[in-house]
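A.B. asks: predicted structure and sequence below. I'll ask about it afterward.
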Amino acid sequence: MTIKVSSIYVNLPVKNLAQSISFFKALGFEFNEEFTDNKGANLVINDSIFVMLLTEEFFTSFTHLEIADTSKENEVILALQVESKDAVDKFVATAIEHGGEDKTTALSEEEEEMMYYRRIKDLDGHLWEIMYMDMSAMES
């Protein structure tokens, strides 16, 4: 059986919803106000990818498990592909300017041939990889 997925909604807990909204707006993202209130905000990545930024209290109502302590452990790495190396650098510079941290790690030589990337930690410790893939390097 093959399932066709039309969109993805990633749920992320945040400590301060207003600060998280400001952070992602500074990076150029928009929010769907129809699905935004004082418990959560619908961050629009593109027409089919959305991130629900949920207050920690609201997030815990969906699960019986604790929220990961992102200062000690990784919960997920969200990777976004952008159109150029410049876009990668601008995104990361803006994130750092607004409170994010650079958490880029070295790539292998082989990986560097086809991909340019940087990693940031957002205000709540979630890791985001911003990458540019050189498709011509993959063809050779």
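C.D. replies: Okay, I see it.

A.B. asks: C-alpha from now on. contacts and neighbour counts both.
C.D. replies: Noted.

A.B. asks: which parts of the chain are strands?
C.D. replies: 8-14, 30-32, 40-46, 49-55, 77-81, 101-102, 115-121, 127-133 (DSSP state E).

A.B. asks: okay if I get the ones you listed as TSV plus mean neighbour count?
C.D. replies: Converted to TSV, the strands of the chain look like this (neighbours: other Cα atoms under 10 Å):
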stretch	mean neighbour count
strand 8-14	17
strand 30-32	15
strand 40-46	19
strand 49-55	20
strand 77-81	14
strand 101-102	18
strand 115-121	21
strand 127-133	21
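
A.B. asks: tell me which of these lies nearest to residue 65.
C.D. replies: Closest of the strands of the chain to residue 65 is strand 8-14, at 12.5 Å (criterion: Cα to Cα).

A.B. asks: now that closest one, how far from the centre of its chain.
C.D. replies: Distance of strand 8-14 from the chain centroid (Cα atoms, centre = their mean, to the nearest Å) equals 9 Å.

A.B. asks: ok, residues contacting that strand?
C.D. replies: Residues from elsewhere that reach strand 8-14, judged by Cα atoms under 8 Å, 6 or more residues apart in numbering: 20, 48-56, 59, 67, 124.

A.B. asks: closest to residue 88 out of the strands of the chain?
C.D. replies: strand 127-133 (5.7 Å).

A.B. asks: alongside the first one, take a look at this:
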Amino acid sequence: MSRLIFVNLPVRDLERSISFYEALGHAKNPQFSDDTAACIVVSDTIHVMLLTHEKFMQFSPRPIADAKAGAQVLLCLSASSREAVDAEVGKAVEAGGKADPTPTQEYGFMYGRSYEDPDGHIWEVMWMDPVAVANGPEAAAA
């Protein structure tokens, strides 16, 4: 059985956040969306729940951290190629995000960049050589 992951993110402006994630090529699932939350489908197994601050506080006893001032989680998505990494970061910038808030990762067998969404949540995008995935980084270097 495949497991699903729902990443719950508090957002200041729900419509702006929906537009940002749709500009990255992700779809909104209207079945699980309303005026306080939006379900963004990243893949068959990954969903991002964009929640207004009021809605988010219904699920958390702790205050919402300012993602532009501190970090609580690092989110990372895989990509099919180095070019796909660059393309996704480019789409994020075109949609109003910020490119490369963290250093670019260049290890030969692995390449990664990042972007920041309008609320300051940082998403890393990385590609890993399929040989390294199957046999370890040393095999990719050979």
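C.D. replies: Great, that's in hand. Computed from a prediction, not measured in an experiment: that's the story for all the values here.

A.B. asks: quick revisit: out of the contacts of strand 8-14 of the first structure, which two sit at the greatest distance?
C.D. replies: By the measure Cα to Cα, the contacts of strand 8-14 of the first structure have their two most distant members at 48 and 67, which lie 25.8 Å apart.

A.B. asks: neighbour count for those two, which is higher?
C.D. replies: residue 67 (15 against 11; other Cα atoms under 10 Å).

A.B. asks: what do we get in the second structure for that one?
C.D. replies: Aligning on TM-score structural alignment places residue 67 of the first structure opposite residue 64 in the second structure.

A.B. asks: and if you look at residue 126 of the first structure?
C.D. replies: In the second structure, residue 126 of the first structure lands on residue 121 (TM-score structural alignment).

A.B. asks: I'd guessed residue 106 of the second structure sits against residue 126; true?
C.D. replies: No - no contact is recorded between residue 106 of the second structure and residue 126 when judged using Cα atoms under 8 Å, the distance being 9.8 Å.

A.B. asks: intersection of neighbour lists for these two?
C.D. replies: residue 112.

A.B. asks: which residues does the spatially most central residue of the second structure contact?
C.D. replies: Central residue of the second structure (Cα atoms, centre = their mean): residue 123, 4.1 Å from the mean position. If a contact means Cα under 8 Å, 6+ apart, then residue 123 of the second structure has 74-77, 114-117 as its contacts.

A.B. asks: how about a cut-off of 7 Å?
C.D. replies: Residues near residue 123 of the second structure by Cα atoms under 7 Å, 6 or more residues apart in numbering: 74-76, 114-116.

A.B. asks: repeat for residue 135 of the first structure
C.D. replies: Here residue 135 of the first structure is in contact with residue 114 (criterion: Cα under 7 Å, 6+ apart).

A.B. asks: one more time with 6 Å, if that's ok
C.D. replies: By Cα atoms under 6 Å, 6 or more residues apart in numbering, the contact list for residue 135 of the first structure is empty.

A.B. asks: against residue 114 of the first structure, how distant is it?
C.D. replies: From residue 135 of the first structure over to residue 114 of the first structure the distance is 7 Å, taken as Cα to Cα, to the nearest Å.

A.B. asks: how about the longest helix belonging to the first structure, which residues of the second structure does it hit?
C.D. replies: Counting by DSSP state H, the longest helix found in the first structure is helix 85-97. Matched against the second structure by TM-score structural alignment, helix 85-97 of the first structure falls on residues 82-94.

A.B. asks: how far off centre is that stretch?
C.D. replies: Here the centre of mass of C-alpha atoms in stretch 82-94 of the second structure, compared against the chain's by Cα atoms, centre = their mean, lies 12 Å away.

A.B. asks: on the three-state scheme, residue 140 of the second structure is what?
C.D. replies: Here residue 140 of the second structure is helix, with the state taken from DSSP: H, G, I helix; E, B strand; the rest coil.

A.B. asks: tell me how many other residues surround it.
C.D. replies: When neighbours are defined as other Cα under 10 Å, residue 140 of the second structure has 17 of them.

A.B. asks: OK, contacts around it?
C.D. replies: Shown in contact with residue 140 of the second structure (Cα under 6 Å, 6+ apart): 131-132.
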